[in-house]
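> sharing a model prediction with you, sequence too.
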Amino acid sequence: MEQAKELVEDNTKTNGKLPVLEYDVAEWPPIPIALAVAFQHVVLCMGAVVTVTYVVSDVVCISPNDPIRSQIFCSSLFMVGVATITQTWLGVRLPVFQGPSFTFLPPLLAMKSSGTWTCPLHNSEYNITSNTSTDAVIYVDEGTKYTRLNQLQGSLILASLVEVLLGATGAVGILQRIIGPITISVTIFLLGFSLYPVSIQCSVIYWPIAILSTLIVLISGVYLAHVKVKIPGCSRRTDSKHQSPPPAYNIFNIFAIPLCISLAWIVCFILTRIGVFPTDPTEPAYMARTDTRTELIESTPWFLWPYPGQFGAPDFNLGLFIALIPVTLSSAMESIGDYLATGKTCDALPVPVHAMNRGILIEGLMSVLSAFFGTGHATTSYSIGVSIVTLTKVGSRYAVLLSGVIALILAVFVKFGAVMSAMPVPIIGGISMISIGIVMGLAISTLTTVDMTSSRNISVVGISIFIPIICSETLNRYPNMVNTGNAELDRVLELIISFPMILGTIIALLLDNTVKGDKQSRGLLPIINDVTLNHQGTGFESPKRTRHYASRNHLYDIPYVSKLCNRYKSLNCLPFIQNV
């Protein structure tokens, strides 16, 4: 949010023009600068990787000292690297960083809260996704644990194939016409709302540490966001007389998460040493100790190469698959917005049809691969990457590609994953309070292009948010309310009702497309101005074909494919291949 404010201020100073990049999309910056920018991307995604790994592990009831936790963490980080490299080189070919998606967590939490995936009593350790703060832990046998991971794999693979289909057929353009900012805003807002149990159950273990973690991120990332530190700049000039002063960067903002983890972990270590935390594993505060997972770190090998199917063959769960479908569509629409924002920041608008379709296609394929690796989540574009480009003035896709390489290296170093998995749980609670709050803030910011003085839009947004919350809460209070006579259908309906994001997306999509309203008030015109539908309505096409557009459009071409298109004309019919 602070970066967005600075971007607006910079635009005002330059008469509405975006700040000039020191290094363009297709340029290689010097190695030190590329490494610095790449490291920022990896650092900013680390909090999400830790949180997602904890939630997935606890939903399938993996013991805190089970080495599988570090395997899932490293597999997740490995897929961050693979997806980022593939997206920047073969996908949309913009500096778009890929990371684990929070969007896919609410269906998993709904599976547990609905009673479909309960964890029978096995030992007395604490589980962060338990429904109460005093529940003892509740872990399943080895077979059941892998069964749930395999069901999650298979359901995620099939759901991700929907995104693959959108990109491969060029149907993204058609979807863009019916899924507008209102639907996207409602979906993201209810996503954040659905994740609040994670913050509660992580923080209730020991509130002082959770609050401390929140304050560190808040002070560093918000209050000190404008405090800039000068470091060697990105300027090409070597003449000392004309060399511009070194640029200043928001170091506190960029490194808020690592600073929070380091300081809060040190405090937990001190409190563990002086005996503040209990030694009884049945006590919730026991999970705030820094020595509870020493066995996990010691038993984890130093190096391990993640591979598909490492947790078994994929299985299938119908209810989970249905819940993941709207989540997948929402993730695709959010990624389209990230492509447009990145293209605008890099002065590379309009984004051509083939790049847009190919970006969604690659995201779908990487999500399928991520499911095969057993990460329990899909990969998606990170909006924070636009802020990094704006702050550093480095728009090079090769710098982002290098961040993928760094993620791959860290992923193979499994001992690092074990250490991160041993993080005291209250720290995750504090970080999640800020990160989930930002997700809900992003949902509200999506409505900036929508006329919210219109009673029509106010009604659509309010109803789409309130009704799903009411239905979800009603089902929680009256768990046996759904009774159709078919047990499988009951489970599916309970999952949909208990998951506000699904019901909210359906209601918002229906109301926004059936209640009379013009495109401008619905916020559709700004998107259409950046990327418009072609005459067949199957993809995107630029409204202007100037000389500048042609040169910028070349940025999106896949290397060596143009020669193949000249030789095999049928390739030009594919909506994700550049036209020659």
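Okay, I see it.
> C-alpha from now on. contacts and neighbour counts both.
Noted.
> end-to-end on stretch 339-357?
From its first residue to its last, stretch 339-357 covers 11 Å (C-alpha to C-alpha, to the nearest Å).
> go on, stretch 301-320?
First-to-last residue span, stretch 301-320, C-alpha to C-alpha: 33 Å.
> that stretch: which residues count as buried?
306, 311, 313-317, 319-320 (16 or more other C-alpha atoms under 10 Å).
> wasn't residue 99 part of a helix?
No: read with DSSP: H, G, I helix; E, B strand; the rest coil, residue 99 is strand and lies in no helix.
> number of residues surrounding it?
27 (other C-alpha atoms under 10 Å).
> can you redo the buried residues of stretch 301-320 as TSV with distance to residue 464?
Shown next, in TSV, are these (distance: C-alpha to C-alpha, whole Å):
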residue	distance to residue 464
306	41
311	38
313	38
314	34
315	33
316	30
317	27
319	22
320	22
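> helix or strand: which one has residue 435?
Using DSSP states H and E, the element containing residue 435 is helix 425-445.
> hmm, back to that, distance to residue 451 and secondary structure for the buried residues of stretch 301-320 - can I get that in a markdown table?
Shown next, in a markdown table, are the buried residues of stretch 301-320 (distance: C-alpha to C-alpha, whole Å; DSSP: H, G, I helix; E, B strand; the rest coil):
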| residue | distance to residue 451 | secondary structure |
| --- | --- | --- |
| 306 | 48 | coil |
| 311 | 49 | coil |
| 313 | 49 | coil |
| 314 | 45 | coil |
| 315 | 45 | coil |
| 316 | 42 | coil |
| 317 | 40 | coil |
| 319 | 36 | helix |
| 320 | 35 | helix |
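> check those residues and tell me the two furthest apart.
Pairwise distances across the buried residues of stretch 301-320 (C-alpha to C-alpha) peak at 28.2 Å, for the pair 306 and 319.
> next, count neighbours for residue 357.
That count, for residue 357 with other C-alpha under 10 Å as the rule, works out to 29.
> secondary structure element holding it?
helix 353-372.
> one step back: packing partners for the helix holding residue 435?
In terms of contacts (3 or more C-alpha pairs under 8 Å, 6 or more residues apart in numbering; DSSP states H and E), helix 425-445 is packed against helix 31-59, helix 181-194, helix 196-203, helix 207-218, helix 256-273.
> quick one, the fourth one and helix 425-445 angle?
Direction vectors for helix 207-218 and helix 425-445, defined by axes from the mean of the first three to the mean of the last three C-alpha atoms, to 10 degrees, enclose an angle of 50 degrees.
> one more: the shortest one?
For the pair helix 196-203 and helix 425-445, the angle between their directions (the same axes, to 10 degrees) equals 150 degrees.
> what angle separates helix 196-203 from helix 31-59?
Going by the same axes, to 10 degrees, helix 196-203 makes 90 degrees with helix 31-59.
> elements contacting helix 196-203?
Helix 196-203 sits against helix 207-218, helix 425-445, with contacts defined as 3+ C-alpha pairs under 8 Å, 6+ apart.
> ok, second structure coming up, stack it against the first:
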Amino acid sequence: MEKIIDVKEKPTLRRWIPLSLQHVFAMFGATVLVPFLVTLNTPEHTVMLTSTALFTSGLGTLLYILITQGKVPAYLGSSFAFIAPLISISTAYGFPYAMGGAFFVGLIYVGFALIIKFFGLQWLDKILPPVVIGSIIVTIGLNLAPTAMDMAMKGSGDTYNLYYVLVATVTLAIAIIASVVFKGFVTVIPVLIGIIGGYLFALFTGWFFPEHALIDFSAVATAPWFGFPRLVKPEFGFVPIATFALVSLATIAEHLGDTLVTSKVVGKDFYKNPGLHRTLAGDGLATSLAALFGGPPNTTYGENVGVMAITRVYSVWVIGGAAVIAIILSLFTKFGALIQTIPVPVMGGISMMLFGIIASSGIRTLVESGIDYGDKRNLIISSVILVIGIGGGKLFFPLTDQLNFNLEGIALAALVGIILNLVLPKTLNHKEEKAAAEAKQEGNTNS
């Protein structure tokens, strides 16, 4: 298909605004869901604001465009891979330490970018082969599954509620229908449509049955009209940094895949021009910048790549326009307060699909990479990663009276997976073993 607007082309203002709004719709649901979930599942309950996530996604996207020399039309939104470490580190150490870990992630990205610039990509395949990457991504999605079910069944409380299940089910059904049944642009924004549909369902049922009301607009009424995201001073600790650093290995691999997909959609080789080192550095510095404002780590969004594939509009000016709109929306404090009124079961319903998609994308990575599980080496690596990551594995021992080493869940699973991949001897894959056995048998028969 012929492109309608190329990367460097600037559309007229009449077309520019609606084209940019499409990208805002595409990224909005997932971007605000991350801070919503982090805040809901941490003791402080004011940890991360949805308006801040919008602000840092827009600001990070503009920084990314600058670093990539305006050659890559990619939107940066909140990364789901870091939900678990954001929650666990905020709970155990405090929110500033979570932001310290997130800030350090950006520096790791930059470090990898410099190594790629000077040494190429071959070394990365040895550390993070598909069997490790895919298994970690599966673990990330399934590790979050209990959170989704608790929100869907219990809301923000501890008691099962059948009405919550109904709201979550309706939300999930609307999102699935939007994704599978509808056509065109609507299929790119099923998360947003599901949230809006679930919200309206909860609002209407709350009017007819006040005892089940889940939405309270009092916070919207009292919120000021305008506000600016607060700066956060990151705190640095060994365990928070190690936790975020290990998870970042999976997101770096995700970045490589997203950049490759974007290249295929646009018809340009972004690995070569502006270079993978620039796209990785842009992603990383955007994440470090987000941490300074208390926002979640960023990642390039597949939803916005989907918009480009459908519309065949690849203009970086359109992506930049979406970033500016996101920043403007984030400054309206009442808008942020309105987002906070979204009922927990609505987010639970949408999370059931989103977290499953994360896990499924890991399975897709394994399948498309042709991982042979007839090879016991691959089977062992995946098995150990999944059990440690999903089962809540923990490595804990005191270093001093004041300092403990504590590594658990996804971070520990990633570390163990990388070590196993490096130390386990290479073996023939299942097909080669079978061919060798058949050749040996044939030789014995002939003799």
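Great, that's in hand. Keep in mind it's a predicted model, so treat the numbers as computed, not measured.
> just how off-centre is the helix or strand harbouring residue 417 of the second structure within its chain?
Using DSSP H and E, the element containing residue 417 of the second structure is helix 409-423. Offset of helix 409-423 of the second structure from its chain centre (C-alpha atoms, centre = their mean, to the nearest Å): 20 Å.
> same question for stretch 375-382 of the first structure.
That offset, for stretch 375-382 of the first structure, works out to 6 Å (C-alpha atoms, centre = their mean).
> ends of that stretch, what's the gap?
By C-alpha to C-alpha, one end of stretch 375-382 of the first structure lies 18 Å from the other end.
> now what about it, what contacts it?
Here stretch 375-382 of the first structure makes contact (C-alpha atoms under 8 Å, 6 or more residues apart in numbering) with 52-53, 56, 72-73, 75-76, 79-80, 83, 96-101, 104-105, 149, 152-153, 156, 160, 331-332, 334-335, 338, 363, 366-368, 370-371.
> and stretch 211-220 of the second structure, by the same measure?
163, 202-203, 205-207, 334-335, 337-338, 341-343.
> give the aligned range of the helix holding residue 435 of the first structure in the second structure.
Aligned using TM-score structural alignment, helix 425-445 of the first structure spans residues 344-364 in the second structure.
> the matching stretch against the first structure, how far on average?
Here the mean offset of stretch 344-364 of the second structure against the first structure after fitting is 1.2 Å, by mean C-alpha distance after the TM-score superposition for the first structure.
> distance between that stretch and the chain's centre?
For stretch 344-364 of the second structure - counting by C-alpha atoms, centre = their mean - the centre lies 11 Å from the chain centre.
> now do stretch 268-275 of the second structure
Between the centre of stretch 268-275 of the second structure and the centre of its host chain there is 23 Å, according to C-alpha atoms, centre = their mean.
> in the contacts of stretch 211-220 of the second structure, find the pair that's most separated.
Greatest spatial distance among the contacts of stretch 211-220 of the second structure (C-alpha to C-alpha): 163 and 334, at 28.0 Å.
> which of these two has more neighbours?
Between residue 163 of the second structure and residue 334, residue 334 has the larger neighbour count (other C-alpha under 10 Å), namely 21 against 17.
> what does the more buried one align to in the first structure?
Alignment note (TM-score structural alignment): residue 334 of the second structure maps to residue 415 of the first structure.
> quick one: contacts for its match?
Here residue 415 of the first structure is in contact with 70, 297, 300-303 (criterion: C-alpha under 8 Å, 6+ apart).
> if I look at the equivalent of residue 147 of the second structure over in the first structure, how far off is residue 56 of the first structure?
In the first structure, the residue equivalent to residue 147 of the second structure is residue 198, according to TM-score structural alignment. Residue 198 of the first structure sits 11 Å away from residue 56 of the first structure, going by C-alpha to C-alpha.
> go on, residue 520 of the first structure?
Taken as C-alpha to C-alpha, the span from residue 520 of the first structure to residue 56 of the first structure is 40 Å.
> neighbour count: the two, which is higher?
Remark: of residue 520 of the first structure and residue 56, residue 56 carries more neighbours, 24 against 12, as counted by other C-alpha under 10 Å.
> state the distance from that one to residue 144 of the first structure.
Noted for residue 56 of the first structure: a distance of 14 Å to residue 144 of the first structure, by C-alpha to C-alpha.
> picking that back up, TSV please, covering the helices and strands packed on helix 196-203 of the first structure and showing mean neighbour count and distance to residue 472 of the first structure.
Formatted as TSV, those follow (neighbours: other C-alpha atoms under 10 Å; distance: least, C-alpha to C-alpha, whole Å):
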stretch	mean neighbour count	distance to residue 472 of the first structure
helix 207-218	21	27
helix 425-445	22	18
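> hmm, back to that, what does the helix holding residue 417 of the second structure contact?
In contact with helix 409-423 of the second structure (C-alpha under 8 Å, 6+ apart) are residues 126-128, 132, 136, 139-140, 143, 242-247, 381-382, 384-386, 388-395.
> same question for stretch 4-20 of the first structure.
Against stretch 4-20 of the first structure from outside (C-alpha under 8 Å, 6+ apart): 345, 347, 387, 390, 393.
> the fourth one reaches residue 345, doesn't it?
Yes: here residue 390 of the first structure lies in contact with residue 345, judged by C-alpha atoms under 8 Å, at a distance of 6.9 Å.
> end-to-end on stretch 289-307 of the first structure?
For stretch 289-307 of the first structure, the end-to-end distance is 32 Å (C-alpha to C-alpha).
> neighbours of residue 486 of the first structure, how many?
Residue 486 of the first structure has 8 nearby residues by other C-alpha under 10 Å.
> quick one: residues contacting the aligned residue in the first structure for residue 172 of the second structure.
Matched to the first structure by TM-score structural alignment, residue 172 of the second structure sits across from residue 214. By C-alpha under 8 Å, 6+ apart, the contact set of residue 214 of the first structure is 430-431, 433-434.
> closest one of those to residue 541 of the first structure?
Closest approach to residue 541 of the first structure among the contacts of residue 214 of the first structure (C-alpha to C-alpha): residue 434, at 38.3 Å.
> make sure the closest one is actually in contact with residue 218.
Yes: contact criterion C-alpha under 8 Å: residue 434 of the first structure and residue 218 qualify, at 7.4 Å.
> now residue 32 of the second structure: how far from residue 79 of the second structure?
Relative to residue 79 of the second structure, residue 32 of the second structure is positioned 10 Å away (C-alpha to C-alpha).
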